[in-house]
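Undergrad: predicted model follows, preceded by the sequence.
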Amino acid sequence: MQFKDQLDFVRQHIKKNKLRVFMTILAATMGTAFLIVLASVGFGIHDTMRSEILDNRMVNQIEVYAEKMDQAEVEELKKRDHIKAVVYRQSVSLQQKTGLDEFIGENGLIVTDFKEEKKVGFELKEGRLPENAGEIVVGSDFAESLFMEASTESEQEPVTYKGSLVGKQVTYKMGLYEEPEMFPEETIFTIVGIAKEPAKDWMQDYNMYADAAIIPTLNPIFEGHVDDENSQLLYGNVNVYADKLENVTTVSKALKDEGYSVYSIADQLEQMDVFFLAFKAGLVFVGTIAILIASIGIFNTMTMAVTERTREIGVMKALGASPKLIQRLFLMESAWIGIIGTLIAVVISYGVSFIANLVLPIIVTAALGEEEFGDLSVTFSIIPWQLVIIASAISLTVAMISGWRPARKATKIDVIQALRQEL
């Protein structure tokens, strides 16, 4: 019997029991769709968590902590293998006051090396990076932090700065927190750029960013007013950037071995990926139970098919059909049920996933309130092609196993007894 004839044989027998076969396919569809949709929740939550962690962060960034960090150690870090840049940002530890025309603010000054910042992509909304000690870049929310001096003591709503910032000069003073007066020395900065807004809407950047060349100007002011040996003008943190993502672990391990405390997004992602791998495997296992339940229907359908076709099987054997051919015909029928059920399940699953991602955020926002949920971008369901392959493989395997036992039973039917059976 040719393969085409085998397909026709299977198709004819399926048409004879349309309702029973339809209900069996429906059960297989529901089981497979349940597996895909359930597991897609794990993929969706995983993707959301990764996006939240990676948002506004660089995966090749390594935060380095040490009891004492200075410029000499930073220079040594730059000489290491697989390091693209070392950014040493230092913040002023004193009270600070800024002035621009008739507006005043209390903006913090961050001192950094813009040559290193440029290597890792310090993004600007407007202007350029500083090129000398007297130039600064201000944060994206710098203007909103400047208030008209007269309005600060008024009961009316404070007036903030509205004009252009690039090219403007800012006066900068420092002072002790316990003293009401600032140091008399005044430093003049020229704004040459405005930093790009932070990726997260709730984050605000009021800072000023100056090149490390300004430190010799600030140090004498600090030392002229503070005689405490334990006090420092600047305190900072170091971020090391690996040249490639695959080298992050190598660089991190080397730094740990030398006594540094390090933290990298890659380490966090690795731990999270292991957790979600186990979580998604658990969801697939639970979904597989639904397919196993559906397999009972396939088993019953195929068992009844063998019983109803006992005489037909006897005729086929009498005409010389081999047991392998008979077994193949019944396995093809169970496989057909599994394939059709899987295809329909995949289509339904994508539809359910689309609707869930469209409707659930609206429901959750209504339940929790826009303020609590508005800044959180959640993907409830994602169906990657790998999940479709896994679910399809499980569904087809279960369908074949369910049809194997009845198919084996068909090969063992006695020819004489089968031919004696009444039509």
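TA: Looks like it came in fine.

Undergrad: alpha carbons only for contacts and neighbour counts from here, please
TA: Will do.

Undergrad: okay, now the spatially closest residue to residue 57 that is not a sequence neighbour: neighbour count?
TA: Leaving aside its sequence neighbours, residue 57 sits nearest to residue 265 (C-alpha to C-alpha, 6 or more residues apart in numbering; 7.9 Å). Applying other C-alpha atoms under 10 Å, we find 18 residues neighbouring residue 265.

Undergrad: and for residue 281?
TA: Number of residues near residue 281 (other C-alpha under 10 Å) recorded here: 13.

Undergrad: ok so, going back, surely the residue nearest to residue 57 and residue 63 touch.
TA: No - using C-alpha atoms under 8 Å, residue 265 makes no contact with residue 63, being 9.1 Å away.

Undergrad: tell me which residues touch residue 362, please.
TA: By C-alpha atoms under 8 Å, 6 or more residues apart in numbering, the contact set of residue 362 is empty.

Undergrad: and if you look at residue 236?
TA: Residues in contact with residue 236 (C-alpha under 8 Å, 6+ apart) are 69, 88, 89, 90, 91.

Undergrad: at 7 Å instead, please
TA: Residue 236 makes contact with 88, 89, 90, 91 under the criterion C-alpha atoms under 7 Å, 6 or more residues apart in numbering.

Undergrad: can you map out the helices along the stretch 101-250 of the chain?
TA: Ranges of helices in the stretch 101-250 of the chain, per DSSP state H, counting those that start in this stretch, are 114-119, 215-225, 248-257.

Undergrad: wait, which of the ones you listed is closest to residue 81?
TA: Closest of those to residue 81 is helix 248-257, at 8.0 Å (criterion: C-alpha to C-alpha).

Undergrad: adding another structure so you can compare the two:
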Amino acid sequence: MQFKDQLNFVGQHIKKNKLRVFMTILAATMGTAFLIVLASVGFGVHDTMRNEILDNRLVNQIEIYGDGTEEINVEALKKREHVKAVVYRQSVGVRQESKLDNFSGSHELIITDFSEEEKVGFALQEGRLPQNEHEVVVGSHFADNLYEQSTKETDNEEPNPYKGSLIGKQFTYKMGLYDEPDLFPEETPLTIVGIAKEPAKDWEMDLKIYADAAIINTLEPIFRTHVEEEYSGLFYGNVTVYADNLENVTRVSQTLKDDGYAVYSIADQLEQIDVFFLAFKAGLVFVGTIAILIASIGIFNTMTMAVTERTREIGVMKALGASPKLIQRLFLMESAWIGIVGTIIAVAISYGVSFIANMLLPIIVTAALGEEEIGELNVTFSIIPWQLVLIASAISITVAMLSGWRPARKATKIDVIQALRQEL
């Protein structure tokens, strides 16, 4: 029997029992669609968490922790293999105040090496990076914490924040001890040459002042003039190493650990998250597979009835010389056809459900929680990658063929004489 004739044989039975075959395909479609949609939630949550971690941060950065910054040789770290840059940011551990014209506020001074910051792409929304000791970059919310002094001290009036342009403006910086009522009288003039890019998260505020490391030569003598006793907490900071690419993050991180450094990198966290979600998605696929197995019962029943109804026809084929393998192949083709058609429809339905879910769920959650800006969180509820489609299709078609294998084997064992004696 030619392949075309085999297809005709399968098609005739399908047309003869349209309703029963349709219901069987529907069951297979629902089971496969359930698997894909369920697993897509795992992919969506995984993608959302990865984006949340990577948002506004570099995947090739490695943070170093130690008992003291003196223990970390920054210059030696810069010479290590696969190290692109080493950023050493220091904070000032005293009370601080900034004053611009008649406006004043409290801002944290961050001292860094801009030559290293430039290597890793210090993001600016306006202006340029500092080129000398008294030039600074201010955070995107610097002006939000500058209030007019005439209204700042009045309880009955709302303080007026600074509204003007910042680029090119000069302000004074003062510091003092927390347990002292007055700040040190010395003022350090600083000129704003750049404004840092806004943080990716709306709830984050950048009120910092970013200054070149050379400003330490100005601030430390001022501090020592007013503090005679030993005070080691004036400057404290953290060191961040940037690998030249993502592939070398693990290697650089491991060599730092081997040298006794306590390190942390996003790559380590992503690796842990990927392992967790791999197990989570595998669990979802397993649960979805149960739905396909339930649908396989319908395929088994349909194929068993097909064998029973066509006993005489099978007997005639065997009498004409049809081999058991051919008969088995015919019924396996029929069960495979049910699985393939059900899978194709299920994939189309799954993409539609995924699209609707990603469009409507943010609106529903917004209405339920009463949060107007939740849509800006970029939460993805469902993602269907091609790998998931392949896995679901393979499971669905395999289960369909296995469901039809037992009835197909039964068809090959039908006795020719008894089959021919069966009444039409």
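TA: Cool, the structure landed. Remember, it's a predicted structure, so these values are computed and weren't measured experimentally.

Undergrad: I'd like the TM-score for the two structures, please.
TA: In this superposition the chains share a TM-score of 0.98, using TM-score structural alignment, normalised by the length of structure 1; 423 aligned residues with a C-alpha RMSD of 1.3 Å.

Undergrad: would you mind giving the helices of the stretch 101-250 of structure 1 as JSON lines with distance to residue 179 of structure 1 and mean neighbour count added?
TA: As requested, the helices of the stretch 101-250 of structure 1 are exported to JSON lines (distance: least, C-alpha to C-alpha, whole Å; neighbours: other C-alpha atoms under 10 Å):
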{"stretch": "helix 114-119", "distance to residue 179 of structure 1": "33", "mean neighbour count": "16"}
{"stretch": "helix 215-225", "distance to residue 179 of structure 1": "11", "mean neighbour count": "14"}
{"stretch": "helix 248-257", "distance to residue 179 of structure 1": "41", "mean neighbour count": "16"}
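
Undergrad: in TSV: these, plus distance to residue 172 of structure 1.
TA: As requested, the helices of the stretch 101-250 of structure 1 are exported to TSV (distance: least, C-alpha to C-alpha, whole Å):
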stretch	distance to residue 172 of structure 1
helix 114-119	20
helix 215-225	10
helix 248-257	37
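
Undergrad: neighbours of residue 41 of structure 1, how many?
TA: Neighbours of residue 41 of structure 1 under the rule other C-alpha under 10 Å: 20.

Undergrad: who are the packing partners of the helix or strand residue 46 of structure 1 falls within?
TA: Remark: residue 46 of structure 1 resides in helix 18-54, with elements defined by DSSP states H and E. Secondary-structure packing of helix 18-54 of structure 1 (3 or more C-alpha pairs under 7 Å, 6 or more residues apart in numbering; DSSP states H and E): helix 265-308, helix 323-368, helix 385-411.

Undergrad: how close does the very next helix or strand once past the longest one sit to structure 2?
TA: From helix 323-368 of structure 1 onward toward the C-terminus, using DSSP H and E, the following helix or strand is helix 370-373. Average distance, helix 370-373 of structure 1 versus aligned residues of structure 2 after superposition (mean C-alpha distance after the TM-score superposition for structure 1): 5.0 Å.

Undergrad: list the buried ones in helix 370-373 of structure 1?
TA: For helix 370-373 of structure 1, burial by neighbour count (16 or more other C-alpha atoms under 10 Å) applies to residue 373.

Undergrad: if you count contacts, what does it end up packed against?
TA: For helix 370-373 of structure 1, not one helix or strand is in contact under the criterion 3+ C-alpha pairs under 7 Å, 6+ apart.

Undergrad: give me the most central residue, structure 1.
TA: With distances taken as C-alpha atoms, centre = their mean, the residue of structure 1 nearest its centroid is residue 50 (2.3 Å).

Undergrad: coming back round to it: show me the one of the helices of the stretch 101-250 of structure 1 that comes nearest residue 96 of structure 1.
TA: With C-alpha to C-alpha, the closest approach to residue 96 of structure 1 among the helices of the stretch 101-250 of structure 1 belongs to helix 215-225: 12.1 Å.

Undergrad: and the contacts of that closest one?
TA: Identification of contacts with helix 215-225 of structure 1 by C-alpha under 7 Å, 6+ apart yields 185, 233.

Undergrad: go on, stretch 76-83 of structure 2?
TA: 85, 86, 241, 242, 243, 244, 248, 252.

Undergrad: isn't the first one right up against residue 244?
TA: Spelled out, that is residue 85 of structure 2. No - using C-alpha atoms under 7 Å as the test, residue 85 of structure 2 is too far from residue 244 to be in contact (8.1 Å).

Undergrad: more neighbours, those two?
TA: Applying other C-alpha under 10 Å to residue 85 of structure 2 and residue 244 shows that residue 85 carries more neighbours, namely 23 against 17.

Undergrad: may I have the secondary structure class of the more buried one?
TA: The three-state label given to residue 85 of structure 2 by DSSP: H, G, I helix; E, B strand; the rest coil is strand.

Undergrad: who touches the residue nearest to it when sequence neighbours are not counted in this structure?
TA: Of all residues not flanking residue 85 of structure 2 in the chain, residue 242 sits nearest, at 5.3 Å (C-alpha to C-alpha, 6+ apart). Residues near residue 242 of structure 2 by C-alpha under 7 Å, 6+ apart: 60, 61, 62, 83, 84, 85, 86.

Undergrad: now which residue in structure 1 aligns to the fourth one?
TA: Counting by TM-score structural alignment, residue 83 of structure 2 corresponds to residue 83 in structure 1.

Undergrad: mind checking how far its match is from residue 238 of structure 1?
TA: 13 Å (C-alpha to C-alpha, to the nearest Å).

Undergrad: how about residue 326 of structure 1?
TA: Going from residue 326 of structure 1 to residue 238 of structure 1 by C-alpha to C-alpha gives 73 Å.

Undergrad: please identify the buried residues of stretch 71-89 of structure 2?
TA: Those would be 72, 74, 77, 78, 82, 83, 84, 85, 86, 87, 88, 89, for stretch 71-89 of structure 2 by 16+ other C-alpha under 10 Å.

Undergrad: same check, this time on stretch 269-281 of structure 2
TA: Across stretch 269-281 of structure 2, burial judged by 16+ other C-alpha under 10 Å covers 270, 277, 280, 281.

Undergrad: one more: stretch 336-348 of structure 2?
TA: So, applying 16+ other C-alpha under 10 Å, buried residues of stretch 336-348 of structure 2: 336, 337, 338, 339, 340, 342, 343, 344, 345, 346, 347.

Undergrad: before we move on, what about stretch 282-296 of structure 2?
TA: 284, 285, 288, 289, 291, 292, 293, 295, 296.
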